[in-house]
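Enquirer: sequence and predicted model, in that order:
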Amino acid sequence: MAKYDKLVEQIRNQIQNEIWGVGDKLPSLRKQTEISDMSLMTVLHAYQVLESQGWIVSHARSGYFVAPKIPYSSPKNSDVTIQTAEAIDINDFIFDVLQASRTPRIVDFGSVYPDPKLYPRHQVNKSLMNAASTMPTSSALDNLPPGNKDLRQLIAKRYAAQGINVHPEEIVITAGALEALNLSLQAVTQAGDWVVVESPTFYGALQSLQRLNLRALSVRTHPRDGIDLDSLEKALQSHPVKACWLMVNHQNPLGCTLSSEKKKRLIELLAEYKVYLIEDDVYSELYYSGKNPLPAKAFDQQGMTMHCSSFSKTLVAGFRIGWVAAGKMALPIQKLQLMSTLSASAPIQLAMAKYLSTRNYENHLRQLRRKLEQRKFATWQMLRSYFPSSVNINYSEGGYFLWIELPEHLDATDLYQRALKDNISIAPGKMFSVSKQFNHCFRINSSFECSASEEKAIKRLAELIQNMLDE
């Protein structure tokens, strides 16, 4: 049982035993962290679960209170379990959204990257300069696929620290995680094949399916619990699926993380139907409490999982260094890479190896997690304070995204276009789906400091939403 589940059960029992009566105010989030000896985000998650189940209610700037007694109910899930798309046509819309966010002085809540000010640029640039000045003449050949040997060994050691045995020869260094994901997809599919993605899913997955002329099966995914495995099994039974492109840790855009039990069942299910898993795991290092959540690959005994990640979300985006722990697909992926980008940058591979060989990375990650947790919580509080009560703000413990659900009759793309006129960018739900199911939703990047300009932008978003409600 997860920590937040234990706290949920404890408080629910207290309410049932009338220790807390209707209308009583619960301990504040910070006070509850002291009482329970849990992290702020764990307590927040527990309170959110209790609120979604109807046990407690929140009042802006006042706290949480015991709600009027109502029967227990689970969070509402979408009635649409599986959606099919024979052809995908979304790249133009995504391109327009990403281009618009490059406008000068924009408040970029729509960005996929964390605040660049959080990166240790000085230390990383120092490693790059050292690598460039000491780079041997043979470096171009030494860093061809599968990539720099020292870097692959350091990545293998990071797997080993989680109890996962990945041989350095299984690892292929790529130009960012997206190349790792694309090469993995190419290695196991052909045009016209069916590929499972989450619903909603990372827009990069949809772009890749469109480019390779693949067909999509979008499977219902819950903002807190992750992909619906029963619906996934139905998709595997009804279609000749070749691969699944999934994000099981701090999923983009929802932020959900699958439990270890669900990851294990996921792997067992895919093994039964002989389907490859392309695991997009770029956010797993951005956990807030406890320890790094295991990837689904940790449960794979058949070698059917290609685990893809990068340093773009944790260290520096511009260097574009990623990798895939590809298992038996390592050689086919290397051959595909030679026909496309040839290899990742040799000096940057060397720089990453030098930087990772120091303690600087772990120290940086600890600071990064703490700042992201603080900023996400502050952004969530601000949104709750200013947004209309009919807007649902999904919170997850990890990463730096907040998934916002407007009333279903509103269009988040309309909100995006209105906000853009005020130099505010959001990521509308249309980016993350092959259907119109999430057109009333949008994603917000919470990694930026809640300065006066961010607060002003949030207040303006709240005004725009209210205007749309009033129309």
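Expert: Perfect, thanks for sending it. Numbering: from 1, shown residues only.
Enquirer: from here on, contacts and neighbour counts on C-alpha atoms
Expert: Noted.
Enquirer: can you list contacts of stretch 367-377?
Expert: 41, 118, 286-288, 314, 397-401, 446-450 (Cα atoms under 8 Å, 6 or more residues apart in numbering).
Enquirer: what's downstream of the longest helix seen in the chain, the next helix or strand?
Expert: In the chain, taking DSSP state H as the definition, the longest helix is helix 360-386. Going down the chain from helix 360-386, the next helix or strand is strand 392-394, by DSSP states H and E.
Enquirer: next one for the comparison:
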Amino acid sequence: MARNAEAVTKGGRSTLYEQVAGRIAGLIEQGAFTPGSRIPSVRALARQMEVSVSTVLEAYGYLEDQGVIEARPQSGYYVKARIPSPPDAPRISRQMLSPTTVSSRDISLMVMRDSIILNRIPLGAAIPNPDLLPGEKLSRMLSAEARRHRAESLNYDFPPGCAPLRTQIARRMLSAGCTLNPGEIVTTAGCVEAVNLALRAICRPGDIVAVETPCYYNFLQAIEAMGLRALEIPSHPVHGMSLDALRYAIEHHPVRACLAVTNFSNPLGCLMPDDHKRELVEILAARTIPLIEDDIAGDLSFSQHRPSVAKNYDRKGLVLLCSSFSKTLAPGYRVGWIAPGRFQEEVERQKVLANISTPMPTQLAIAEFLANGGYDHHLRTVRRVYARQISLMADAVGRFFPAGTRVSSPAGGYVLWLECPESVDVMKLYELAIDAGITICPGPIFSARKKYGNCIRLNAAFWSPRVEQAVETLGGFAAEMCRP
């Protein structure tokens, strides 16, 4: 931060906006404003410093460019965390780009079991903070909708699923640049089921599925359970899946499908730019390879703009768009959906074979919340909170973890990916964390090849002094492993 303060004050003679920027940068450096805290509004600072609003806007824009502060939609300007730069994109090699059999089930199940034990600090599982969810309002709507639709609530809801919910989903997806007819949507028991149905509709045992790496471990488990092979495609920590590596992979292997999280991936949190999404769809469409797109975190952008989906660029019905309301409203309601394009008939058949239908009462409650519950207002609130907590946790990592630790810089969601020095064994770190009453998610379960032995994923949805202390404890364990 000192370098940033010097950058805006050096040069002798400076413009008025540079003087204002230097004043704010100095206050941040002195600790008057801490990472994640809100700085004065544009109008308030203009009055305090007796300058014009445009001068303050120029100063804040300059500080944004320097990485000192960040703007948050409908909230104001905040001090950015003093964190290391994100890790570079993985190197692309021919040796890396070969399919492999997945076998991560035992470790993954251990992590999930450990994460649900009460009284542990929940930094492992990527679950939302229940204190930020509209539980009471949803409960009232669940009860009211079950009474109003008594017969439907007690019956099977055969595919494609709850009509009011599919209508609300279709309307909401317009904000993601995607025009869907409610009849093109199938409701599911969460996003994981949506992805599973997509894989079963497309693939057969032995087929190759291209996945980004690191990859959400539940997807790897599904690939393993179906007898498929994973082909790991390197991902850039900011822009997502490497399209050059994907091109090479599909030229040299009979890839049957591609699975990607284009918006705020789990665990990197990367956001694929729109032109990359379009190119991704075109690369796959040229070889008639389906794309399974997971957009479960798309509504949790820290920006005022909800990012688009790759499905928006689909002209051949090859993109199967999957999502749910588990990260934003109620994971326990298990309400998800899929827009499967040309594969809809097979997806509906697989849905009936899997569990016949999705529970109707929770679908009706979510539909009512989307229609009349203030979903956009709710999203604005949780986006601001998660953006601040990501910043606070990243800053804590920078303070407590050993030198050389790198951390992702997501633009949405609530998970952070840490790359520790090579001497840190995260499976050993996992054991130490459990003994200390802390859960973390070790990097190897995000790879079919058990890579990322020095990486962990942390959940920033729960921030408190107790969580900060937990990060300090983890950092201390990691630092011990780095000592000669």
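Expert: Yes, it's here. Keep in mind that what you see is a predicted model, and the values were worked out from it rather than measured.
Enquirer: related to what we said a few turns ago, mean deviation, the longest helix of the first structure versus the second structure?
Expert: In the superposition with the second structure, the average deviation recorded for helix 360-386 of the first structure is 1.2 Å (mean Cα distance after the TM-score superposition for the first structure).
Enquirer: on that earlier part again, which of the contacts of stretch 367-377 of the first structure fall in strands?
Expert: Filtering those for membership in strands, criterion DSSP state E, returns residue 401.
Enquirer: residues in the second structure matched by the longest helix of the first structure, start to end?
Expert: Aligned by TM-score structural alignment, helix 360-386 of the first structure falls on residues 374-400 of the second structure.
Enquirer: centre of the chain to that stretch, how far?
Expert: 12 Å (Cα atoms, centre = their mean, to the nearest Å).
Enquirer: can you check stretch 83-101 of the first structure too?
Expert: That offset, for stretch 83-101 of the first structure, works out to 19 Å (Cα atoms, centre = their mean).
Enquirer: mind listing what's buried in that stretch?
Expert: Buried positions in stretch 83-101 of the first structure, judged by neighbour count with 16 or more other Cα atoms under 10 Å: 83, 84, 88, 90, 91, 94, 97, 98, 100, 101.
Enquirer: what range in the first structure matches stretch 337-349 of the second structure?
Expert: Going by TM-score structural alignment, stretch 337-349 of the second structure sits over residues 323-335 in the first structure.
Enquirer: buried residues in that stretch, which are they?
Expert: Under 16+ other Cα under 10 Å, the buried positions of stretch 323-335 of the first structure are 323, 324, 325, 326, 327, 329, 330, 331, 333, 334.
Enquirer: so which of the residues you listed are in helices?
Expert: Going by DSSP H, the helices hold 330, 331, 333, 334 from these.
Enquirer: I'd like those residues written out as a markdown table, with distance to residue 4 of the first structure added.
Expert: Output for those, formatted as a markdown table (distance: Cα to Cα, whole Å):
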| residue | distance to residue 4 of the first structure |
| --- | --- |
| 330 | 39 |
| 331 | 42 |
| 333 | 40 |
| 334 | 42 |
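Enquirer: can you tell me which of those is nearest residue 122 of the first structure?
Expert: residue 334 (32.1 Å; Cα to Cα).
Enquirer: whereabouts in the second structure does stretch 171-185 of the first structure align?
Expert: Using TM-score structural alignment, stretch 171-185 of the first structure pairs with 185-199 in the second structure.
Enquirer: what's the end-to-end length of that stretch?
Expert: 16 Å (Cα to Cα, to the nearest Å).
Enquirer: contacts for it, please.
Expert: Contacts of stretch 185-199 of the second structure (Cα under 8 Å, 6+ apart): 159-162, 166, 170, 218-219, 222, 292, 294, 296, 320, 322-326, 331, 334-340, 344, 347-348, 350-351, 357-359.
Enquirer: what's the PyMOL line that selects buried ones from the contacts of stretch 367-377 of the first structure?
Expert: Selection command for PyMOL covering only the buried members of these, criterion 16+ other Cα under 10 Å:
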select buried, resi 41+118+286+287+288+314+397+398+399+400+401+446+447+448+449+450
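Enquirer: looking at the contacts of stretch 367-377 of the first structure, which one is closest to residue 66 of the first structure?
Expert: residue 41 (20.0 Å).
Enquirer: ok, now which ones touch the closest one?
Expert: Here residue 41 of the first structure is in contact with 288, 289, 373, 377, 397 (Cα under 8 Å, 6+ apart).
Enquirer: and if we set it to 10 Å?
Expert: 4, 29-30, 33, 47, 288-289, 373-374, 376-377, 395-398 (Cα atoms under 10 Å, 6 or more residues apart in numbering).
Enquirer: ok, residue 277 of the first structure next?
Expert: 184-185, 188, 195-196, 242-246, 266-267, 270-271, 296-297, 300, 303-307.
Enquirer: so which of those residues are in strands?
Expert: Per DSSP E, the contacts of residue 277 of the first structure map to strands at 195, 196, 242, 243, 244, 245, 246, 305, 306, 307.
Enquirer: redo those residues as CSV? Include neighbour count and distance to residue 433 of the first structure.
Expert: Listed next are these as CSV, based on neighbours: other Cα atoms under 10 Å; distance: Cα to Cα, whole Å:
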residue, neighbour count, distance to residue 433 of the first structure
195, 27, 14
196, 26, 12
242, 20, 20
243, 24, 18
244, 24, 15
245, 22, 14
246, 21, 14
305, 29, 24
306, 28, 23
307, 25, 23
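Enquirer: residue 154 of the second structure against residue 357, yeah?
Expert: No: in this structure, residue 154 of the second structure is not within contact of residue 357 by Cα atoms under 10 Å, at 12.0 Å.
Enquirer: the more surrounded of these two?
Expert: residue 357 (21 against 12; other Cα atoms under 10 Å).
Enquirer: tell me if I'm right that that one and residue 334 touch.
Expert: No: Residue 357 of the second structure is not in contact with residue 334 according to Cα under 10 Å; the separation is 11.9 Å.
Enquirer: checking my notes, residue 77 of the second structure in a strand, right?
Expert: Yes: assessed by DSSP: H, G, I helix; E, B strand; the rest coil, residue 77 of the second structure belongs to a strand.
Enquirer: if we can go back for a sec, can you mark which positions in the longest helix of the first structure are buried?
Expert: Buried, per 16+ other Cα under 10 Å, within helix 360-386 of the first structure: 361, 365, 368-369, 371-377, 379-380, 382-386.
Enquirer: could I get the full set of strands for the stretch 51-200 of the first structure?
Expert: 56-59, 63-66, 82-85, 107-108, 171-174, 194-199 (DSSP state E, counting those that start in this stretch).
Enquirer: so can I have CSV of those strands showing distance to residue 15 of the first structure?
Expert: Output for these, formatted as CSV (distance: least, Cα to Cα, whole Å):
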stretch, distance to residue 15 of the first structure
strand 56-59, 9
strand 63-66, 8
strand 82-85, 37
strand 107-108, 42
strand 171-174, 51
strand 194-199, 35
